Structures are given as C-alpha cells and as structure tokens.
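Participant: Okay, predicted coordinates and the sequence, questions at the end:
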Amino acid sequence: MLGISLIAALGVWSLLFSLNDRSVLSLTVFDVGQADAVFIETPDRFQVLIDGGGDARILQKLGSVMPFWDRTVDLVILTHPHADHVGGLVDVIKRYRVGAVIESNANYGTAEYAEWQKLKKENNIVSHSAVLGMRVGIGRYARVQILSPFGVMSAVSLKNPHDANVTALVSFGASKFLLMGDAEDEIERGILGRGINPRANMLKVGHHGSRTSSSEIFLAAVSPGISVVSAGRNNRYGHPHQEILDRLAAFSKQVFRTDRDGDVVISSDGRSVTTATAK
C-alpha cells in the first residue's frame, strides 16, 4: 500500500497533478446515526477514514464502498475521543489493518477510548499527534491539512474533547473539503483569528448541526457550495438545530442531512464537484 508523507511544519507543499493520470476522488459521509464517519478514496486508491461512528455499523458501511478482499485502511483520523466518533473505530481496528492514525492524543477517560488506545498499541500502529500546520499527502494527488488543534495536545487532560478537535481540510486539485468533526465556535474563531483561509467547496458541518458551531462569520469565510450534516433520526438533541439549517441555506446551494438523505457521496475530478445520496 502507498505510504503517507507527514510534514509537521508549515511550508510550501507541491501537488503533482497530471491531467492524464487523475480520475475521481470520492468522499462519503456515512449515515451512522447520531455519530460521525467520513470515508475518502483517492484516484490511486488511498483510503482514509475520519471517525468511525459509535458502533459496528461502520463495518457494513465500509463493506459497501470497499472490495470484499480489501482489509486495509491506509489512514484513520480521529477528530476527538467521544464515543460517537471513536466507538466504531474499535471495530475497525479489529477487522482491518490500519496504516497510521492521526489524532490529538489528549487524555480522555472512557472505556471506548481506552480500548482504542490499547488496540493501537497491540497492533503496532503509528499514531501521530495532530497539530495546526501538519500536512499529510494522501496518495499522489490529494492532501490533508490540519487546521486544529492549535497546539500539541498529547497527554493533556480535557473535560471537553471538543477543545482539541482535529479539523481537516482536504485538497484535490482545485477542490477543497472541510471536515469539522465536532469543532465548536471557539475553534472556528481560532481558525479565523490565525489568518487561516478555510474556504471550501464542501463543508462537513461541525457537531451534527448544533447551534454551538457554524457561526455566521465562519460560514461566510468557508462559503461552501455544499454542506452536509451528520445526525441521527429523531435524536434527543434536536440536531440539526433549525437556526443552523437556516444559516446553512444562506451560504450553500445544497444542504444534505444523513438522517434524511442517508449516505452522502461527494465526487471530484479536481475541477468540479458532484453529489449523490442514498435516498
């Protein structure tokens, strides 16, 4: 399998992009209930899983987009260790060979996260601590840029893991996809306050469409043509909140919700972006 190139410092990143060699990058926001899981496959078949939902449903989802004989996921990014993001990764790591992991590595005392850390160690999986400025080549044609956390959070104990959320900007040619995990308003302000340009064609909306995320000033900076909310049907939190849906509609031509649309697939040839849904 192809390796990943990690560049921990900010700097010039050159993307070698051949019109004759490229095909399509696909990004699928899985319908995993009141949870998050995003799967990316590049034209050269490099596979990235960002979060794993809350339970074993992720295995069926991966089986729907990967060949039955493929038991390798090249890169896993854990945005933060809440159960609805890490729970399914425990099942993934038992079933698939994971090439590498990127996460905050902050301390969080739950059974799911402890099991995840244990399995990483048992399987000798390299775990990189995410920090602002990290750049990751995914295959030959795409990259991931880490926009948060803003400092090294490894071994830091947190009451709210959202404070160390791993926010990722995926680039493929001229197309950009911003994956917010459960980033809240404080991280949005931190991104803008550091002069980072978060503009993207597609936004995976932060924190399931909660009013604690997706501020108007941040959405204006991202200016996403497509927004996708991952939320469970009739969930007890009322996600996505109506005020956020109204706000998204003001900035995006297309707004999708996994609770209504099922899996949402975003495809790009590096120039244009198309969408499809399971329903």
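Facilitator: Looks like it came in fine. For clarity, every value in this text was computed on a predicted model and none was experimentally measured. Residues are numbered from 1 along each chain as shown.

Participant: Please count neighbours and contacts with C-alpha atoms only from this point.
Facilitator: Fine.

Participant: residue ranges for the strands of the stretch 151-279 of the chain, please.
Facilitator: Secondary structure of the stretch 151-279 of the chain (DSSP state E, counting those that start in this stretch): strands at 167-172, 175-179, 202-204, 226-229, 254-257, 264-268, 273-277.

Participant: The last one versus strand 175-179: what angle between them?
Facilitator: Taking axes from the mean of the first three to the mean of the last three CA atoms, to 10 degrees, one finds that strand 273-277 is oriented at 50 degrees with respect to strand 175-179.

Participant: Next one for the comparison:
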Amino acid sequence: MLRADEFADSGQRYGGYAYKDALAVAHEQNVPIIFPRVGTVWRTDDGVWLTFLGPSLPLITGSRNDINNNSIVFMLQYKSFRMLFTGDAGAEAEQRILDEGVDLHADVLKVGHHGSAYSSTPDFIAAVHPRYAIISVGRHNLFGHPAPSTLETLQRVGARVYRTDEDAAVILESDGNAALISTTLPR
C-alpha cells in the first residue's frame, strides 16, 4: 500500500464507498486530512510545485453536479513543464478558475470529467491551450464519454489527444522541459 503524508480533501461531502474507504484509511494511518484552497502551494524536495486552483470558497452549490464542480484542481510545475489536473470539474468550476485570472497555460491537460460535455468549455481550453490532452475514460462507457464537442474543442487548439479507452495506459515523463508521452497500446 502506498503511504501518503497528507490526504487532500475538497471539503465536498460525498457518500461514495471509495471516498469513505479512503477517509477511513487516512484515519487509521493517522494521515492528516487537509483542505487545500485556491492559492495553496505545495513544494516537493525535488522541485515539483503544486498550485491549487480549486475548489474556491464558498463551495459551489446548486449546480448540475456539486460533487464534480468542487473537485480539487491543481497545476503541477516542474522547471518549465506544466500540467493541469482538473479532476471532475465542470463548466461552473472552470468559470470560477477563469475568473481568478491565473495563468492556466499548460503543456499537458488532464481533461476534466472524462471528457464530458459538461466540462472542457471552449474558453477554458483556450486559456490552457495544451499541447497534449489526456482523457481518462472507460471503453464503451454508458455516458458516451468523451463528448464529441470536447474532442472538437481540443482539436481546435491543436492538442494531441490521448484516451485510455483507445490507448490503454498513458505514460507521461518529463525532464522538466519537455513531455514524453507513450501508451501501452500502439498508436
């Protein structure tokens, strides 16, 4: 089992088993539970920076999916390499992040909510302007993810798209300057 120094929680309560199980393990192992907010920065000993961009307070309520819209969102930076992790954040969360006015440009985007039609808005994708986009999505999923509109939005900014339903595992490596992406299925 992987040992964690801290457990990051968005503060959005959720009754799902995976969430409850993860919290239980954190409690059993005396792992501190923290609630990072916009502007929180973590720095590792080897020079990786995580800057949290969401969720902001107050948490989003009354949206199509509050649980997803209150996902933890962060920018990973290592030297000049940047990757944006969006969790399941939807359009409402993306707009809040855009309203903060932060530099969202990233080399790689982990596409929000499996490429759902309710995330990856054109304005958000234009601000990120990723060279590569990774969509974590199950093959033949019931929701039809990723949405054609999301794929079109990514294509418009010139992002090369990797999908776990087509590429299986997507492996990313970086020396801090460039990204090297490979897959377990040949392209």
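Facilitator: Thanks, I have the structure now. Just so it is clear, the model here is predicted, and its values are computed rather than measured.

Participant: nearest to Pro240 of structure 1, of the strands of the stretch 151-279 of structure 1?
Facilitator: When these are ranked by proximity to Pro240 of structure 1, the top entry is strand 226-229, at 7.2 Å, counting by CA to CA.

Participant: if we can go back for a sec, redo the strands of the stretch 151-279 of structure 1 as JSON lines? Include mean neighbour count.
Facilitator: What follows is these, written out as JSON lines (neighbours: other CA atoms under 10 Å):
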{"stretch": "strand 167-172", "mean neighbour count": "23"}
{"stretch": "strand 175-179", "mean neighbour count": "23"}
{"stretch": "strand 202-204", "mean neighbour count": "25"}
{"stretch": "strand 226-229", "mean neighbour count": "25"}
{"stretch": "strand 254-257", "mean neighbour count": "20"}
{"stretch": "strand 264-268", "mean neighbour count": "20"}
{"stretch": "strand 273-277", "mean neighbour count": "15"}
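
Participant: could you dump these to CSV with distance to Phe218 of structure 1?
Facilitator: As requested, the strands of the stretch 151-279 of structure 1 are arranged in CSV below (distance: least, CA to CA, whole Å):
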stretch, distance to Phe218 of structure 1
strand 167-172, 14
strand 175-179, 12
strand 202-204, 11
strand 226-229, 13
strand 254-257, 16
strand 264-268, 22
strand 273-277, 22
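
Participant: Ok, which of those comes nearest Pro161 of structure 1?
Facilitator: Closest approach to Pro161 of structure 1 among the strands of the stretch 151-279 of structure 1 (CA to CA): strand 167-172, 12.6 Å.

Participant: average gap between that closest one and structure 2?
Facilitator: Compared with structure 2 after fitting, strand 167-172 of structure 1 has a mean deviation of 0.4 Å; criterion: mean CA distance after the TM-score superposition for structure 1.

Participant: how big is the offset of the lengthiest helix in structure 2 relative to structure 1?
Facilitator: Assignment by DSSP state H gives helix 17-28 as the longest helix of structure 2. Average distance, helix 17-28 of structure 2 versus aligned residues of structure 1 after superposition (mean CA distance after the TM-score superposition for structure 1): 2.2 Å.
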